[in-house]
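Visitor: got a predicted structure plus its sequence, pasted below:
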Amino acid sequence: MARDSRPEGQYTDKLRVPEALTFDDVLLRPKESRVEPDEADVSTRVSTNVELNVPVLSAAMDTVTEGELAVEMARQGGLGVLHRNMDLDEVVSEVEYVKRADELIIRDVVTASPDQTVREVDAMMENAGVSGAPVVDEDDEVLGIISGTDIRPYLEVGDADEVREAMTDEVITATEGVTAREALELMYEHKIERVPIVDDEDRLTGLVTMQKILQRREYGNAARDDDGSLLCGVAVGPFETDRAVAVDDAGADVLFIDCAHAHNLNVIDGARDIKESVEADVVVGNIGTAEAAEDIVGFADGLKVGIGPGSICTTRVVSGSGMPQITAVAQVADVAADHDVPVIADGGIRYSGDAIKAIAAGADAVMLGSYFAGTDEAPGRVITIEGKKYKQYRGMGSVGAMQSGDGDRYLKDEPDEEDEYVPEGVEAAKPYKGSLEGELHQLVGGMQSGMGYVGAETIPEFKERSEFVRVSSAGQQESHAHDVMITDEAPNYSPGE
């Protein structure tokens, strides 16, 4: 085509670009309020059918969320999302670990036979880490119960005697419908610490223990399913239908289609196939535009937003593509709200103020990685640098994570040589922070403060009532501690974040 025949403005029109904003570009406009921060209700939906008491998820990263952290997230009211860099057996085992952690009725019960010796049962209970066991016959009918107090020390029976001689044969049992309160009343009335659960024929189906009941009481704000088990999220690839079905069968509550660019027609087709194959809710991401939301919202139970905002993500500088997070969330939320589909803001959150800004932009919940990477429960290894403790943290687009199996998250084939990887993330370290409970307390407390300043008691009311103001670079500087030397750091603020 001759130069003069080109349409006028073919390239210069691209320079008339829309503005896009991120967290530091805006502040919430304070409003008249009667809401005390501690009274703000932060419960929310994370997907069509799953509700949380805290609007926070931990990222599906191999240095952030495995079973231990997922359990603690759910106990605190949020949701942990298990990462993809585990083989199928491992991830199924981790899902089962989370679902069993706070179950009222223990299903995998350690049992004893009346014909075993006291010595054998004593060793068996010690290896299993339990202090008592129901005694059952070959048909699982409950005959009695034996505990450490029955056999230590061996006063009336020898360690070579049979269990039938040492067990308590007057057993207090309950049926499947027993509640925690009813079981606790039985335990207090009969001065026992465990109650076998039996069917109509007195066959053992489970066990309730005092320890489990007290544990449930301790975590009264936990995120649980209808059966009382802790909620669990799992990341799966868009083309991993078999993996999705396996973790769904294991009890996962929400599956997260884990892809760096979900507005890809092949990814959408794969996500739709997974949605049709499982009972769990399916959240699709990551996306960053209204157009992507429109193409996905018709079948997804939730949308996850974030193209390159993470602290260890280099997608924007490597690929030149991305969307500043406040604008990305707002665009997706405009579409999702019309379909009543929740939105999760994933990445870029350094402070609790960023998290509540994401909610104001239209998100229903936020997902964080680096914020939790330094906690005790995160799986990253502890390292020491110049006398200070840190925990390993890496992006799922880093070379290390790609080598461990997550390269297809970025829709790339695994190369033959290490130097042929094209990473979109780095490996780093986060200062050691202590317990996840403490970090989450500071995060949620800050979010509640934001709701108080706006005068909103609930997340939906906050989203409706909140307004943004633009902030200049001078305003950004003014927002931070300035013109001072900090001598005592606050638990929820570090100027280097």
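Guide: It's in. Numbering: from 1, shown residues only.

Visitor: for the rest of this, base every contact and every neighbour count on C-alpha atoms.
Guide: Will do.

Visitor: I figured Thr65 was touching Ala378, is that so?
Guide: Yes - using CA atoms under 8 Å, Thr65 makes contact with Ala378 at a distance of 6.1 Å.

Visitor: alongside the first one, take a look at this:
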Amino acid sequence: MTEIEIGKGKRGRRAYSLDDIAIVPSRRTRDPREVSTSWQIDAYHFDLPVMAAPMDSLMSPATAIAFGKLGGLPVLDLEGLWTRYEEPEKQLAQIATCSPDEATARMREIYSEPIKPELITARLKEIRDAGVTVAGALTPQRTQEHWRTVVAAGVDLFVIRGTTVSAEHVSGASEPLNLKRFIYELDVPVIVGGAGTYTAALHLMRTGAAGVLVGFGGGAAHTTRRTLGIHAPMATAISDVAAARRDYLDESGGRYVHVIADGGVGTSGDIVKAVACGADAVMLGAALARAEEAPGRGFHWGPEAHHSQLPRGERVEVGTVGSLEQILDGPGQSAEGTTNIMGALKRAMATTGYSDLKEFQRVELVVAPYQRS
């Protein structure tokens, strides 16, 4: 890709966000009722190419069960309020009702409560007993401490998720998590990320991960670009990681690693374009925090918002637009792309003539920056 001169001493690649691109219709169209949005990772099949982000504002055991029964893959935050408090409704109400100036400090206090291993077991059991695929997430920093509890609880998919996760973490203070050895010794599939570049993703694929989360600080509740100056525009990041998947498929002799867009995917149009760039599925946060059933009560936040040393996120008000079912399957309540998001994906695939997600990854794209008024 052509580099652009930033100044006489620095050059950089031009990168594109999802707002910068659009899909192009082809010569063929289809009936949306004949389009499939299903996908499979390892032995687990899902009707919807959507993972629910492991965030307390949208995922409780109850909403995880509801989301799983609707055809998606719910992921519970195993470092969140549901593994720190027996009944966290009081704490969730405090986060939702405190003023913007108080939110970060109050969340820090609430999340200072220690994680209780017995609650990890209880929450995962609750989801499993409902007959839903069980997925739980830990950060790389907490994986060493809690992974045995998670595996013993019968998790189906293990998610290691951070703002950025690398296959080669260097630390002189402590022994870092050896991802390759950890995944090799684990009996369950592992999804790991985020990654925002071809090289970082390729290294994660070589650890044996079943899926790679793509994104770095692009979500609605992130301020990573403002606080750290780091950002990975999603259209380019997904396309780069999809190229790593293709090359790793050849390198490994046929091992396919799933690419999951994570961050900056807030509307149905974003989902459409993420798949068009090469994503097998998307991980949604704010889009699902708008559900009537969401624990955040119209607010959304991630773990970066209550970091003890350097917050890189905030509590944001996203409002409520409908039930979880209406958000996923409709009927749509507005023309903003926040409800019936799977219906929109099917319509886009049908309009461009594709019948399944893998085919749709071949759709033509154009650079068409969106001009906001």
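Guide: Looks like it arrived, so ask away. Remember, predicted model here, so these are calculated numbers, not experimental data.

Visitor: any idea which helix or strand carries the residue most central in space within structure 1?
Guide: Nearest to the mean C-alpha position of structure 1, counting by CA atoms, centre = their mean, stands Gly80 at 1.2 Å. Following DSSP states H and E, one finds Gly80 of structure 1 within strand 79-82.

Visitor: same question, Phe67 of structure 2
Guide: Under the criterion of DSSP H and E, Phe67 of structure 2 resides in helix 61-69.

Visitor: what helices and strands are in contact with that helix?
Guide: Under the contact criterion of 3 or more CA pairs under 8 Å, 6 or more residues apart in numbering; DSSP states H and E, helix 61-69 of structure 2 touches strand 73-74, helix 117-129.

Visitor: with structure 1 overlaid, how far apart is it on average?
Guide: By mean CA distance after the TM-score superposition for structure 1, the fitted helix 61-69 of structure 2 averages 1.0 Å away from its aligned residues in structure 1.

Visitor: that helix aligns to what range in structure 1?
Guide: Helix 61-69 of structure 2 corresponds to residues 67-75 in structure 1, going by TM-score structural alignment.

Visitor: one more: stretch 320-328 of structure 2?
Guide: Stretch 320-328 of structure 2 maps onto residues 432-440 of structure 1, going by TM-score structural alignment.

Visitor: next, the buried residues of stretch 94-106 of structure 2.
Guide: Buried residues in stretch 94-106 of structure 2, counted by 16 or more other CA atoms under 10 Å: 95-96, 103-104, 106.

Visitor: follow-up on the earlier one: out of the helices and strands packed on helix 61-69 of structure 2, which gets nearest to Ala237 of structure 2?
Guide: Smallest distance to Ala237 of structure 2 across those (CA to CA): 22.5 Å, for strand 73-74.

Visitor: report the contact partners of the aligned partner of Lys463 of structure 1 in structure 2.
Guide: In structure 2, the residue matched to Lys463 of structure 1 (TM-score structural alignment) is Gln361. Going by CA atoms under 8 Å, 6 or more residues apart in numbering, Gln361 of structure 2 touches 275-279.

Visitor: repeat that for 10 Å
Guide: 242, 272-280, 349, 354 (CA atoms under 10 Å, 6 or more residues apart in numbering).
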